[in-house]
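A.B. asks: sequence first, then the predicted structure, then my questions.
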Amino acid sequence: MIGIVDYGRGNLRSVEKALEKVGHEARIMGTPQELEEVNGLILPGVGAFADAMQALKEGEWIKPLLRFAASGKPFLGICLGMQVLFEVGEEHGEHVGLGLLAGRVVKFPPGKKVPHMGWNSLWIKQSSPLLEGIPDQSYFYFVHSYYAVPAESRDIIAASDYGIEFPAVVGKKNVWGAQFHPEKSSPWGLQLLTNFGKWVSEGETLSGY
């Protein structure tokens, strides 16, 4: 079972339907206590970094999410849900994130229209189970005005370009993030969710945080 965190900041039903389409059972979770009942977790997100962290704090999600990451079970952040995996976000001031990945989330430099919205290709930097069966330079759907700058280049699995190169897929141990929306990126987005669900269903855990 894959849990989808409902903290008021994500496209919950579209993620749930995409997982169901590729044959993986999913459930939208409204309380942190439900984390104990799932073997994999998706943290979606749409909106601003500070608002997302405030919603997670108010919903008492932060400590349970960190415990889940420490369990070694698969954990995937999508779009804003990927960004809050990092230590700091610079949207409307400096705000503390979950700190599961080292680095900052910063705004695209002047000269490009924001948000970056639409289809863009990936450059795969390193092999990962999350991208199994996905060819290099496959296209995915993005909507974002900020991007992650990981402190460790080894955490960058794939990158894309919008005037500058930015991380599109990140990961460390059992925690992964996708800047794009896989649920809107058929067919390769569905392949990514298939891969994530396969990892969850196999019951594999890695050394957690």
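C.D. replies: On my side now, so go ahead.
A.B. asks: going by C-alpha atoms from here, please, whenever you check contacts or count neighbours.
C.D. replies: OK.
A.B. asks: nearest residue to the middle of the protein?
C.D. replies: residue 77 (2.1 Å; CA atoms, centre = their mean).
A.B. asks: so that residue makes contact with residue 46?
C.D. replies: No. Under the criterion of CA atoms under 8 Å, residue 77 is not in contact with residue 46, lying 11.3 Å apart.
A.B. asks: mind listing the helices for the protein?
C.D. replies: 12-21, 49-58, 62-70, 80-83, 188-201 (DSSP state H).
A.B. asks: point out the most buried one among these.
C.D. replies: Scoring the helices of the chain by mean neighbour count under mean count of other CA atoms under 10 Å gives helix 80-83 as the most buried, with a mean of 28.
A.B. asks: try this one side by side with the last:
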Amino acid sequence: MSQKQTIAIVDYGMGNLHSVTKAFELVAGDDATIILTADPAVVASADKVVFPGQGAMPDCMRELNESGLKQAVLDAAASKPFLGICVGAQLLFEHSEEGDMDCLGVFKGKVVKFKPENMHDSVGQKLKVPHMGWNEMFIKREHPLWAGISEAERFYFVHSYHFAPASDADTIIESAYPTRFAVAVARDNIFAIQCHPEKSHTPGLQLLKNFVHWKL
């Protein structure tokens, strides 16, 4: 019998870790062991890695550095199936306007703030920042992690900043608030998504289940 795969959820003190962990335990069943860990060695030995995050980017980057997990995250992103969620996804870019700070640089591009003074809905009402609620997704290109999820599905968002990839080729999913922005990027072994699949009911759980079964 083959050994059960391990999926490490990186705990660097910033993130909705309980919800992410419980969602993965639900969809993984007997197909994977889910490990919430702050140990770089456990991250290094895991078969797959999930990198969540929640809160202000400067705080997240500081905790990542102080925890000793930064290099483990970079190594995982370079070598194994890797899922970034929310601020965890933002941290994969080169620079963030939040705190005017350098990030991990896995993807080229930056994290920018919504500009509410320029944002209105279809009837002229001013849109609020942070962007909070359910938004429709627009598929730019197919990906194994999006299997079984229709374009009409809505996912849950809570954010004031969003990533702006330097290369359009990295973007696979977009949403609109009110104009289009990148929601998910992917390259090789990495998939990173701005919204919260763990809070997005059936389609979000499908994405996490697809990650459990993702084979490169």
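C.D. replies: Looks like it came in fine. Here the structure is a predicted model, which means the values were calculated and not measured.
A.B. asks: looking at the helices of structure 1, which is closest to residue 170 of structure 1?
C.D. replies: Proximity to residue 170 of structure 1 (CA to CA) singles out helix 80-83 among those, at 8.3 Å.
A.B. asks: can you pull the contacts of the corresponding residue of structure 1 for residue 133 of structure 2?
C.D. replies: Alignment note: residue 133 of structure 2 maps to residue 118 in structure 1; criterion TM-score structural alignment. Applying CA atoms under 8 Å, 6 or more residues apart in numbering to residue 118 of structure 1 gives the contacts 141-143.
A.B. asks: which part of structure 1 matches the lengthiest strand in structure 2?
C.D. replies: Longest strand in structure 2, counting residues (DSSP state E): strand 180-187. The alignment of strand 180-187 of structure 2 onto structure 1 (TM-score structural alignment) covers residues 165-172.
A.B. asks: could you find the closest non-adjacent residue to the counterpart of residue 113 of structure 2 in structure 1?
C.D. replies: Under the alignment (TM-score structural alignment), residue 113 of structure 2 maps onto residue 107 of structure 1. Excluding the flanking residues, the one nearest residue 107 of structure 1 by CA to CA, 6 or more residues apart in numbering is residue 146, at 4.2 Å.
A.B. asks: trace that neighbour over to structure 2, please.
C.D. replies: Under the alignment (TM-score structural alignment), residue 146 of structure 1 maps onto residue 161.
A.B. asks: got it, and residue 21 of structure 1?
C.D. replies: By TM-score structural alignment, residue 21 of structure 1 lines up with residue 26.
A.B. asks: please report how far its match lies from residue 188 of structure 2.
C.D. replies: 26 Å (CA to CA, to the nearest Å).
A.B. asks: just the strands in structure 1 please.
C.D. replies: 2-5, 26-29, 40-43, 75-78, 86-89, 95-96, 101-107, 116-121, 123-124, 139-144, 146-150, 156-161, 165-172, 175-178.
A.B. asks: for residue 191 of structure 1, which of those strands is the nearest?
C.D. replies: strand 139-144 (11.3 Å).
A.B. asks: so residue 46 of structure 1 touches residue 10, yeah?
C.D. replies: Yes. Taking contacts as CA under 8 Å, residue 46 of structure 1 lies within contact range of residue 10: 5.2 Å.
A.B. asks: so between the two, which is more surrounded?
C.D. replies: For residue 46 of structure 1 versus residue 10, neighbours defined as other CA atoms under 10 Å are more numerous around residue 10 (21 against 17).
A.B. asks: what sits against that one?
C.D. replies: Contacts of residue 10 of structure 1 (CA under 8 Å, 6+ apart): 44-46.
A.B. asks: overlap between those and structure 2?
C.D. replies: Using both residues aligned by TM-score structural alignment, their matches' CA atoms under 8 Å, structure 2 keeps these contacts from the contacts of residue 10 of structure 1: 44-46.
A.B. asks: as JSON lines, the residues you listed with distance to residue 136 of structure 1 would be great.
C.D. replies: Listed next are these as JSON lines, based on distance: CA to CA, whole Å:
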{"residue": "44", "distance to residue 136 of structure 1": "24"}
{"residue": "45", "distance to residue 136 of structure 1": "25"}
{"residue": "46", "distance to residue 136 of structure 1": "26"}
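A.B. asks: of these, closest to residue 33 of structure 1?
C.D. replies: Using CA to CA, residue 44 comes nearest to residue 33 of structure 1 of those, at 17.9 Å.
A.B. asks: still on that earlier bit, aligned to the residue nearest to the centre of structure 1, what sits in structure 2?
C.D. replies: Per TM-score structural alignment, residue 77 of structure 1 is aligned with residue 84.
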